[in-house]
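**Student:** no FASTA, just this:
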């Protein structure tokens, strides 16, 4: 068996990249079919402890009850719970697309992503992993080494980037992280990005948006499936609480690391988590799960029914607020997050305009259209587009991609749930 050697020169190069603030990434590809030695579990746990990865499996049942946690799940109960979770979430059995290509898991080595790594392997779902090293904690390099070990053990590709921010912020870290993930999705043609967001994360976001002032569409985020321009985002743990995930980790004795910065209340999200969200969820977990199911249904009613041909999206004209929701959602798919001022401007223009120089919005008598903005000379085909009911702002992209006839057919044959055609 040939194993690609894992280089250790990244330890010397990372300060160089950090100094000049140059984002870079290195790929470690570990070939499949490894013949690994069986390791003594006690020795493995001791190694993990020394490296900062803990597997806090309680030594006896009584200590669990003393800490006030719910009774430990027996193996049979845990398997029933896993099966019930799969029945409630049809993800593994009805993917929104058919693809033999593996997915990409955003991995950190923490509670959620460690459990998700094991869960995906348990169900034999093909995936590779990507990790961002912010170099902000001593544990950062240990977590990176852990990811490399898992890649070697399970025959996964491991992608790592070093992201050193001048001043660490949640938004800056998020932008760096997703820029890296999206680049990998584009370059290596992955069709699914798997994220480890769970119920606690969703409640925290809900409360943060509630505090800022937002509607249901903004507050109900991190749904199980989310469409982007070239790929899907999948969150298998969208309805799992952190308590359930910890039980899963403890049951299978899965090591994980703890990010100490999650205790820093100077970060707004941590403040919301420790002051409100965790306490509330510990009391009303079942009710919160039900509420998010109901809110997702309500959210779907507030959004227009969107159809697409290529990258041309269209939906029936509704109320201004519903129209704006549709444009905002499509712009996000096309890689543009609309600001509050851009939303106001597109409303003021009557849904005719260009967002960030990238996304065109226009409408005819019945439908609103959103597509990538392309500026080209149309010539004689301009009149054909007008006769087919294709509005001016999106004609450049339609003509460039030769979609005139296909789009015209799709518009004339579209059947909407509202009964409009």
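**Tutor:** Cool, the structure landed. Keep in mind that what you see is a predicted model, and the values were worked out from it rather than measured.

**Student:** contacts, neighbours, all on C-alpha from now
**Tutor:** Will do.

**Student:** all strands for the protein, in order.
**Tutor:** 24-29, 103-106, 127-133, 157-162, 192-194, 225-227, 232-234, 307-309, 312-316, 353-355, 359-363, 367-372 (DSSP state E).

**Student:** here comes the other one, which I'd like you to weigh against the first:
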């Protein structure tokens, strides 16, 4: 086996970030593109050091005429490498990026649960992280959206989603695939500029690279990394403040009904605005079916210092918030 600097980098990353344990079963999501082929090749080469049991999963969204040929290509690779292959095909074509992502994670989770895999591993890179940060920034977001992709997160009970390539750019994965002559399957939809992410990838990132910073993808990925730690800290601090404002402890949190709720304004008034907003967002997450908007959060936060008897207009679903003395009531 040829041991490259990228092998060493990923080996160190997995160990230092505790992404996987030894002798675990890893399900690798492989589209056939350069990032996923780079990922599976690296993990295959590291397998002997870690004792992993690897499997490949491929999700066919049926939104390209060559999608079945693409699936066959990945299955042939799995057979060549002598590892288990799992295919999930959509019942009907999925044409939305968001719907495709949701369906893909559901499909991967079902495969992992049925076959006793503890981890689902994807080939998201620093380039993906940079693009996601820009995409969310353009649409309007806070630090949570800017932190973009995280190294790992629970996907469902007992299954962790892991992204080991978040410090590797797409240029590096392409060079790696060329070095090892890996047969990349070119996805024609990646060139389709009707998708906002493709315009960011094909037009905005190259422009920023040429005119502002040749290392813009790595720089943006580092920003996302810094924000991830800060968001994690702020979320914990906001949770503690929320529990204090609600007058509950950790062990009681799951027993509190969704509505009515009451928040102590005196407790919240002592906190910085950033924590006040996060508390209100956490509260709204309990009562709204969709994510709380900036306007929803600001409307509720304003009640912390509003005159007595102030109230909001209804939130989606019909809940309203009212000020009664030292308390904000959500009914």
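**Tutor:** All right, it came through fine. Small disclaimer: the values here were computed from a predicted structure and weren't measured.

**Student:** that older thread, take the strands of structure 1 and write them to JSON lines, including distance to residue 271 of structure 1.
**Tutor:** Shown next, in JSON lines, are the strands of structure 1 (distance: least, CA to CA, whole Å):
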{"stretch": "strand 24-29", "distance to residue 271 of structure 1": "32"}
{"stretch": "strand 103-106", "distance to residue 271 of structure 1": "24"}
{"stretch": "strand 127-133", "distance to residue 271 of structure 1": "24"}
{"stretch": "strand 157-162", "distance to residue 271 of structure 1": "27"}
{"stretch": "strand 192-194", "distance to residue 271 of structure 1": "26"}
{"stretch": "strand 225-227", "distance to residue 271 of structure 1": "27"}
{"stretch": "strand 232-234", "distance to residue 271 of structure 1": "27"}
{"stretch": "strand 307-309", "distance to residue 271 of structure 1": "40"}
{"stretch": "strand 312-316", "distance to residue 271 of structure 1": "39"}
{"stretch": "strand 353-355", "distance to residue 271 of structure 1": "34"}
{"stretch": "strand 359-363", "distance to residue 271 of structure 1": "36"}
{"stretch": "strand 367-372", "distance to residue 271 of structure 1": "38"}
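
**Student:** structure 2: which residue goes with residue 384 of structure 1?
**Tutor:** Using TM-score structural alignment as the criterion, residue 384 of structure 1 has no counterpart in structure 2.

**Student:** tell me how far residue 384 of structure 1 lies from residue 405 of structure 1.
**Tutor:** 10 Å (CA to CA, to the nearest Å).

**Student:** again with residue 165 of structure 1
**Tutor:** 48 Å.

**Student:** same thing with residue 196 of structure 1?
**Tutor:** From residue 196 of structure 1 to residue 405 of structure 1 the distance is 42 Å (CA to CA).

**Student:** give me the neighbour count for residue 174 of structure 2.
**Tutor:** When neighbours are counted by other CA atoms under 10 Å, residue 174 of structure 2 registers 17.

**Student:** ok now do the counterpart of it in structure 1, which residues does it touch?
**Tutor:** Superposed on structure 1 with TM-score structural alignment, residue 174 of structure 2 falls opposite residue 246. With contact set as CA atoms under 8 Å, 6 or more residues apart in numbering, residue 246 of structure 1 has these partners: residue 111.

**Student:** please pull up the equivalent of residue 58 of structure 2 in structure 1.
**Tutor:** Aligned against structure 1 - with TM-score structural alignment as the criterion - residue 58 of structure 2 pairs with residue 131.

**Student:** repeat for residue 203 of structure 2
**Tutor:** Under TM-score structural alignment, residue 203 of structure 2 pairs with residue 275 in structure 1.

**Student:** how many neighbours does that match have?
**Tutor:** Other residues lying near residue 275 of structure 1 total 12 when counted by other CA under 10 Å.

**Student:** hang on, residue 56 of structure 2 packs against residue 84?
**Tutor:** Yes - counting by CA atoms under 8 Å, residue 56 of structure 2 touches residue 84, with 6.1 Å between them.

**Student:** if I look at those two, which residues touch both of them?
**Tutor:** Common neighbours of residue 56 of structure 2 and residue 84 (CA under 8 Å, 6+ apart) are residue 78.

**Student:** tabulate the strands of structure 1 (CSV), appending mean neighbour count and distance to residue 256 of structure 1.
**Tutor:** Formatted as CSV, the strands of structure 1 follow (neighbours: other CA atoms under 10 Å; distance: least, CA to CA, whole Å):
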stretch, mean neighbour count, distance to residue 256 of structure 1
strand 24-29, 15, 21
strand 103-106, 24, 15
strand 127-133, 22, 14
strand 157-162, 23, 17
strand 192-194, 25, 18
strand 225-227, 16, 26
strand 232-234, 21, 22
strand 307-309, 15, 42
strand 312-316, 22, 42
strand 353-355, 20, 42
strand 359-363, 24, 42
strand 367-372, 24, 42
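
**Student:** which one, of those strands, ends up nearest to residue 290 of structure 1?
**Tutor:** Nearest to residue 290 of structure 1 among the strands of structure 1 is strand 225-227; the distance by CA to CA comes to 17.6 Å.

**Student:** counting by contacts, list what the closest one packs against.
**Tutor:** Packing partners of strand 225-227 of structure 1 (3 or more CA pairs under 8 Å, 6 or more residues apart in numbering; DSSP states H and E): strand 232-234.

**Student:** residues in structure 2 aligned with the strand it packs on?
**Tutor:** Alignment of strand 232-234 of structure 1 against structure 2: residues 160-162, by TM-score structural alignment.

**Student:** quick one: the matching stretch to chain centroid distance?
**Tutor:** Relative to its chain's centre, stretch 160-162 of structure 2 lies at 10 Å (CA atoms, centre = their mean, to the nearest Å).

**Student:** re the thing from before, distance check, the match of residue 174 of structure 2 against residue 287 of structure 1.
**Tutor:** 20 Å.

**Student:** residue 411 of structure 1 too?
**Tutor:** With distances taken as CA to CA, residue 411 of structure 1 is found 42 Å from residue 287 of structure 1.

**Student:** more crowded one of the two?
**Tutor:** residue 411 (20 against 11).

**Student:** and the gap between that one and residue 14 of structure 1?
**Tutor:** 53 Å.

**Student:** got it, and residue 157 of structure 1?
**Tutor:** 20 Å.

**Student:** one more: residue 232 of structure 1?
**Tutor:** 31 Å.

**Student:** for the spatially most central residue of structure 2, what are its contacts?
**Tutor:** What sits nearest the mean C-alpha location of structure 2, by CA atoms, centre = their mean, is residue 149, with 4.3 Å. Neighbouring residues of residue 149 of structure 2 by CA under 8 Å, 6+ apart: 128, 129, 132, 224.

**Student:** about what we covered before: when residue 196 and residue 405 of structure 1 are compared, which one has more neighbours?
**Tutor:** Taking other CA under 10 Å, residue 196 of structure 1 and residue 405 do not tie; residue 196 has more neighbours (23 against 14).
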